[in-house]
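Student: Task: produce atomic coordinates for the following.
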Amino acid sequence: MASGSGAPGGHHGRVTSAALLGRDQLPTAGRLVVKVGSSSLTTPDGHLDPERLRAVVDVLAARRAAGTQVVLVSSGAIAAGIGPLGLAARPRDLATQQAAASVGQGLLVAHYTRAFGAHGLRVAQVLLTAEDTWRRGQYRNAHRALTRLLDLGVVPIINENDAVATDEIRFGDNDRLAALVSHLVHADALALLTDVDALYTGAPSRPGSRRVAEVRGPADVAGVDVSARGSAVGTGGMVTKLDSVAIATQSGIPVVLTSAALAGRALAGDDVGTWFAATGRRSSIRLLWLAHAARTHGRLVLDDGAVRAVLERGTSLLPAGVTAVEGTFEAGDPVELVDGAGAVVARGLVAYASDEVPQLLGRSTGELRAALGAGYDRELVHRDDLVLVRRGR
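Tutor: Presented below is the predicted three-dimensional model:
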């Protein structure tokens, strides 16, 4: 975790290991990422509701006053722009979505500035796109900027940069973004605030559906029906919530999912909402970026021996074990490593451009050194630049 005692917004001896954090320890968390959806901040007709926004801020300000650093990932820019633009509903076309986001983002941040300011807290607007999570340099810059803001006692307000995004404006991006930000800032836990109070075994309105209080692994959600869509104002649903939960928990960060109305009780450690225990260990920021945020540019097809070497022995990928190359990429780009049937085995940063790879395929490093000279006898993907992916994912 960043910032020691004495730094503005420091942890002051609070919990700093998400691997040991349980629901009852949530009040002692040193750093929280909280994601709030559009439907929790707006009226049914799409207008931003200052009272609902202030209610969320009051809860987060109380946690901040107790010594917890808070990062807020907030949807709502497009929804906030619906009313001022005179639109009847959330626009479907990209250009109007971008226009609504441009108008709404300023309104959204102005309300947050006033609401947090009433508690003596400063905020900072941070707009990210998907590109900021798959380009290594931008990912590192975001990490440094957010860490410094927290050290200075500021509450970062993060949203996707919808005004300039293209295909990134899609179903559930801010849920996924919140999970990535949680790892980015080394959060102790992630809170997802939505318009339902918990994960249920079926639609909450369906007779017989019951709340799932705690999830410790995939078996605990087997048979749970999460097919119902989200609200008309937001874009997310329970499917995308569970996808973001998986990103966070598999990298060592527990998650609490509940409604904005129950946020205070949830962050106090009460038995409300659904608690998702961490199932994995923290990996490096670079490997998480590669596993979950990187957009791949091509594929390397591995023979059976190379698949076993990568999966079972954790070796680097050598040219001798590759049978084909697909796509166009440059050296250093992320690519998928697939088996002969096309199932993804791993992701990695390739050491050669796609037009260089065909002449290397199936040849040992010794043969490459003899035929092409020094520099062509290195790995296609070094094991330090490789992350395993479950088959069928």
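
Student: When you work out contacts or count neighbours from here on, use the C-alpha atoms and nothing else.
Tutor: Will do.

Student: For A191, identify the helix or strand it belongs to.
Tutor: Using DSSP states H and E, A191 sits in strand 189-194.

Student: So for stretch 274-288, what gets flagged as buried?
Tutor: Judged by neighbour count (16 or more other CA atoms under 10 Å), stretch 274-288 contains these buried residues: 274-280, 282, 285-288.

Student: Packing partners of the strand holding A191?
Tutor: The helices and strands touching strand 189-194, judged by 3 or more CA pairs under 8 Å, 6 or more residues apart in numbering; DSSP states H and E, are strand 31-36, helix 173-184, strand 255-259.

Student: Can you tell me which helices and strands the helix or strand just after the first one packs against?
Tutor: Read it as strand 31-36. On the C-terminal side of strand 31-36, the nearest following helix or strand under DSSP H and E is helix 50-65. Contacts of helix 50-65 with other secondary structure elements, assessed using 3+ CA pairs under 8 Å, 6+ apart, are made with strand 69-74, helix 94-117, helix 263-267.

Student: this one as well, want them side by side:
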Amino acid sequence: MTAAALGSRTELAAAARIVVKVGSSSLTSANGRLDPDRLRALVDVLAARRADGGQVVLVSSGAIAAAIGPLGLNARPRDLATQQAAASVGQGLLVAHYTKAFADHGLRVGQVLLTADDTVRRGHYRNAHRALTRLLDLGVIPVINENDAVATEEIRFGDNDRLAALVSHLVHADALVLLTDVDALYTGPPSRPGARRISHVGSPRELDGIDVSSRGSAIGTGGMVTKLESVAIATQSGIPVVLTSAAQAADALAGRDVGTWFAATGRRTSIRLLWLAHAARAHGRLVLDEGAVRAVVERRTSLLPAGVVGVEGEFEAGDPIELVGPDGVVVGRGLVAYSSDEVPNLLGRSTGALREELGPGYDRALVHRDDLVLVRRRRPAP
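Tutor: Prediction:
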């Protein structure tokens, strides 16, 4: 069964391949230490799914939280160096628990640590796809986490929710299941009187007016905002999502009416375009005039030099960049055909004039439409 075939949550029970993401708060006790009983309860659910013939990819947070107790820390460290040290200690503890718990069901696990560079660089992306696919073919359950021990603020995903959405596309999953410390998306903070569970979301417009500002737990790093961002990545690329609590994981995988079901809203796109839209780190910006914005957004044309009025940042030909309108609003991302040193001499000029003055090869688009993805318009930060 493909992702496009999953039209409702009841079909989730028959999905051939799912990605399950579990947050730190679902694996730890109130004092922040890893709770083996909670971890084992989740493993029991996933092992049952494997016994039914389904493939499972597990994206698990919890490495830093697992080290809080053994390192004698009072809480999750705030500085990057201590986070990296805690991740180095905690990742081994976390995987050891998973290895033992799955082995009790006759299953093997394989640890996979990723950084943002593994999706920013297309060669790394292909390598990760090949490795994960082979693990699944061998009957192994991949246990994926961000490589916090080496990741820096500049290259990290920021939260495993986004990583899980990208992994879902990378492994061609039929669905993504996000397990968190709340049992569903609500019309407001769950603690607020009158807040109601939202069972089904058919499109992003249905979320207008929903208050998702409340913070996640003190143990984890993400809140509902990051989860909805990951939902958008998955659903817009053809992968439905279920968001619920770890306690309801078995019911969710069985297709029962728990949590919130987010229907797929787009078609599965190429890995390259998904990488460009959601994972690539922009190296600079091209500022478009209004005519170029309309051409790129409404007519889906390539970006020509004549419609560009400014360039920001330093980049080489082939680097990912952002396309912004005159108001500073990002309208797209693309792979630029020229370096930032070359672009200023091309701005505002027709391809014909450039070919005549500079020769063949300078009449090509700044960003070809095949290397360009549109993004939802968002206002620049104040």
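
Student: ok, back up a step: could you tell me where the next helix or strand after the strand holding A191 of structure 1 falls in structure 2?
Tutor: Beyond strand 189-194 of structure 1 in the direction of the C-terminus, DSSP H and E gives the next helix or strand as strand 214-215. Following TM-score structural alignment, the partner segment of strand 214-215 of structure 1 in structure 2 covers residues 200-201.

Student: swap in stretch 339-347 of structure 1?
Tutor: Correspondence between stretch 339-347 of structure 1 and structure 2 is established over residues 325-333, with TM-score structural alignment as the criterion.

Student: The residue positioned nearest the centre of structure 2: what's it in contact with?
Tutor: Residue closest to the average C-alpha location in structure 2 (CA atoms, centre = their mean): R162, at 2.6 Å. Counting by CA atoms under 8 Å, 6 or more residues apart in numbering, R162 of structure 2 makes contact with 226-227, 229-230, 233.

Student: Which members of these are positioned in helices?
Tutor: Mapping those onto helices (DSSP state H) picks out 226-227, 229-230, 233.

Student: could you redo these as JSON lines and give each row neighbour count and distance to S350 of structure 2?
Tutor: Putting those into JSON lines (neighbours: other CA atoms under 10 Å; distance: CA to CA, whole Å) gives the following:
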{"residue": "T226", "neighbour count": "18", "distance to S350 of structure 2": "42"}
{"residue": "K227", "neighbour count": "23", "distance to S350 of structure 2": "44"}
{"residue": "E229", "neighbour count": "13", "distance to S350 of structure 2": "38"}
{"residue": "S230", "neighbour count": "24", "distance to S350 of structure 2": "40"}
{"residue": "I233", "neighbour count": "24", "distance to S350 of structure 2": "36"}
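
Student: From those, pick the one nearest L243 of structure 2.
Tutor: Using CA to CA, K227 is the member of these that lies nearest L243 of structure 2, at 8.5 Å.

Student: What does that closest one correspond to in structure 1?
Tutor: Going residue by residue (TM-score structural alignment), K227 of structure 2 aligns to K241.

Student: For that match, which non-adjacent residue is closest in space?
Tutor: Here the nearest residue to K241 of structure 1 in space, its sequence neighbours aside, is D175; by CA to CA, 6 or more residues apart in numbering that works out to 6.0 Å.

Student: Let me know whether that neighbour touches V34 as I believe.
Tutor: No: with contacts defined as CA atoms under 8 Å, D175 of structure 1 does not count as touching V34, sitting 10.1 Å away.

Student: In structure 2, which residue range corresponds to stretch 50-67 of structure 1?
Tutor: Aligned by TM-score structural alignment, stretch 50-67 of structure 1 falls on residues 36-53 of structure 2.

Student: any idea which helix or strand carries E168 of structure 1?
Tutor: Using DSSP H and E, E168 of structure 1 falls outside every helix and strand.
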